[in-house]
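S.K.: any chance you can model this:
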Amino acid sequence: MKEQTNLWEIFYKGLFEQNPIFRLALSLCPALAVTSTVVNALAMGLSVMFVITANNVVVSIFRRWVNPKVRVPVYITSIATIVTVVQLTLQAFFPVLFKELSIYLALIVVFAIILARAEVFAMKNTVIPSFFDGFGMGAGFTGAMVLIGAIRELFGSGTILGIPIMGDWYDPALIMVLPPGGFILIGLMIAAFNIMGEYQDKLKETKAAISSQDAIQRGEA
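M.R.: Have a look, this model is predicted:
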């Protein structure tokens, strides 16, 4: 039961506490470039989720045989191989999406969040925790991408997944599907998530202080 709780905590931290985009402000290039529609945002998010999870597993499996002096080239080689698989799969089955995302798919190889999880977590932990770490970070990245994409598409085009939502009366705010609008939106959302994070941290500190006082009072009694 304790192991399941730990795995859940490893997974959950990527959703909010260490969300790659909203809390760590990493890999903002695709968050700005490909989130003009929900479909593109979801495709990029799922691609990154697969790459970061698979790379974490690979790095965790081979960590004992990797010389620390060459660990970064090993990370890059592993990530590049997995990204190539993703590119070929999209090119074969989803050519339109591949054309939309092609240049940014190649850039996944050097995404800071993927390299960071390999170095900080996968290189120091076994396969199962590394899988949940990568999956959680990938899920947090995908969720952030889809949220940004939904807001930009809704206000910039009046649609969600290409389906009209606002109606003929709505005059789309073109800036939302342009880079400046995406930049402003991401900045506001990062600020909002940081405020919520600070509130949660203060709440945890308050609960810890109350628990500590209760423990002291029980000890005195």
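S.K.: going forward, measure contacts between C-alpha atoms and count neighbours the same way
M.R.: Will do.
S.K.: thought Leu28 was touching Ile21?
M.R.: Yes - Leu28 is within contact range of Ile21, at 6.5 Å (criterion: CA atoms under 8 Å).
S.K.: more crowded one of those two?
M.R.: Neighbours around Leu28 and Ile21, counted as other CA atoms under 10 Å, are more numerous at Ile21. The numbers are 24 against 17.
S.K.: so that one is in contact with Leu32, correct?
M.R.: No - Ile21 is beyond contact range of Leu32, at 10.5 Å (criterion: CA under 8 Å).
S.K.: could you pull out the buried residues of stretch 1-19?
M.R.: 7, 10-12, 14-19 (16 or more other CA atoms under 10 Å).
S.K.: contacts only, for the residue nearest to the spatial centre of the chain.
M.R.: Compute the mean C-alpha point of the chain, and by CA atoms, centre = their mean the closest residue is Phe141, 1.7 Å away. Residues near Phe141 by CA atoms under 8 Å, 6 or more residues apart in numbering: 14-15, 19-21, 45, 48-49.
S.K.: the structure of the following sequence is requested for comparison with the preceding one:
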Amino acid sequence: MALFSAENKRAFMEPLNLNNPVLIQVLGICSALAVTSKLEPSIVMGLSVTVITAFSNIIISLLRKTIPNRIRIIIQLVVVAALVTIVSMVLKAFAYDVSVQLSVYVGLIITNCILMGRLEAFAMTNAPWPSLLDGIGSGLGYAWILVAVGAIRELFGNGTLLDIRIFPEGYPNNGMMTMPAMAMIILGCIIWAHRSVVKIED
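M.R.: Okay, the predicted model is just below:
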């Protein structure tokens, strides 16, 4: 099978738009609300989930024929937990300030519905290469939502992006934009706009 066959392209592209884990499946909402008060932690969280989803998908796909059905969830959790631990240690070593901002939410990636959903729905029944593409696509589909929400909240909340001033000095900081409730409203607006443009088949 060609590396970039139609099926493989679909495995990568659909989670970015037509089958987006946040916009369509409404998964991973908690972290999307919790870590998006600024753009930097949104980017780091999105990339962390992408890396973990990609590698966990490919590992489970490689092991899928040897995993007893009755303990498959336990094996999946062990694989994800190991990857989350590695990512958490890397963040603490090279991006400590962002790691502090993300707090417990990096550890909670272990229970992220997106990861477990892709492992069960795709990696357990597909070859490693399509599983890798699906993992990357699902992670990036989640990540771009976090980046969009984080950019909007930081820009209109503080007048900055990545702590670089965009709005002129004197812009009154909007405290409401940093509140979790506003993240929910922004996310709801993005979901509404997406579903208004993209026709989802029942």
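S.K.: which ones among the contacts of Phe141 of the first structure map onto strands?
M.R.: Judged by DSSP state E, strands contain none of the contacts of Phe141 of the first structure.
S.K.: tell me which of the residues you listed is nearest to Pro73 of the first structure?
M.R.: Val48 (19.2 Å; CA to CA).
S.K.: how much space between Val38 of the first structure and Thr84 of the first structure?
M.R.: Val38 of the first structure sits 23 Å away from Thr84 of the first structure, going by CA to CA, to the nearest Å.
S.K.: the more surrounded of these two?
M.R.: Counted by other CA under 10 Å, Val38 of the first structure and Thr84 do not tie: Val38 has more neighbours, with 24 against 15.
S.K.: what about the more buried one, distance to Leu174 of the first structure?
M.R.: Counting by CA to CA, the gap from Val38 of the first structure to Leu174 of the first structure is 16 Å.
S.K.: then Pro164 of the first structure?
M.R.: 15 Å.
S.K.: on the three-state scheme, the residue of the second structure most remote from its centre is what?
M.R.: Distance from the centre of the second structure peaks at Gly170, with 34.2 Å (CA atoms, centre = their mean). Secondary structure assignment for Gly170 of the second structure (DSSP: H, G, I helix; E, B strand; the rest coil): coil.
S.K.: same question, Leu62 of the second structure
M.R.: helix.
S.K.: for the first structure, which segments count as helices?
M.R.: For the first structure, the helices defined by DSSP state H cover 2-13, 28-33, 38-62, 71-93, 95-107, 112-120, 127-157, 179-220.
S.K.: and the fifth one, what does it pack against?
M.R.: It stands for helix 95-107 of the first structure. helix 38-62, helix 71-93 (3 or more CA pairs under 8 Å, 6 or more residues apart in numbering; DSSP states H and E).
S.K.: thought Ile43 of the second structure was touching Leu146?
M.R.: Yes - at 7.1 Å, Ile43 of the second structure counts as touching Leu146 under the criterion of CA under 8 Å.
S.K.: the two - which one has more neighbours?
M.R.: Neighbour totals were compared for Ile43 of the second structure and Leu146, and Leu146 leads with 31 against 21 (other CA under 10 Å).
S.K.: which ones are touching the more buried one?
M.R.: Leu146 of the second structure neighbours (CA under 8 Å, 6+ apart): 32, 36, 42-43, 46.
S.K.: grab the nearest non-local neighbour of Val38 of the first structure.
M.R.: Excluding its sequence neighbours, the residue lying closest to Val38 of the first structure (CA to CA, 6 or more residues apart in numbering) is Gly149, at 4.6 Å.
S.K.: give the contact list for the closest residue to Ile128 of the first structure other than its chain neighbours.
M.R.: Distance criterion CA to CA, 6+ apart; nearest residue to Ile128 of the first structure, sequence neighbours excluded, is Val57 at 7.8 Å. Counting by CA under 8 Å, 6+ apart, Val57 of the first structure makes contact with 122, 127-128, 130-131.
S.K.: now check the second structure for the residue matching Val57 of the first structure.
M.R.: Val57 of the first structure maps onto Ile58 of the second structure when the alignment is built from TM-score structural alignment.
S.K.: neighbours of Gly138 of the first structure, how many?
M.R.: 28.
S.K.: hmm, it is touching Asn56, no?
M.R.: No - if you go by CA under 8 Å, Gly138 of the first structure and Asn56 don't touch, sitting 11.0 Å apart.
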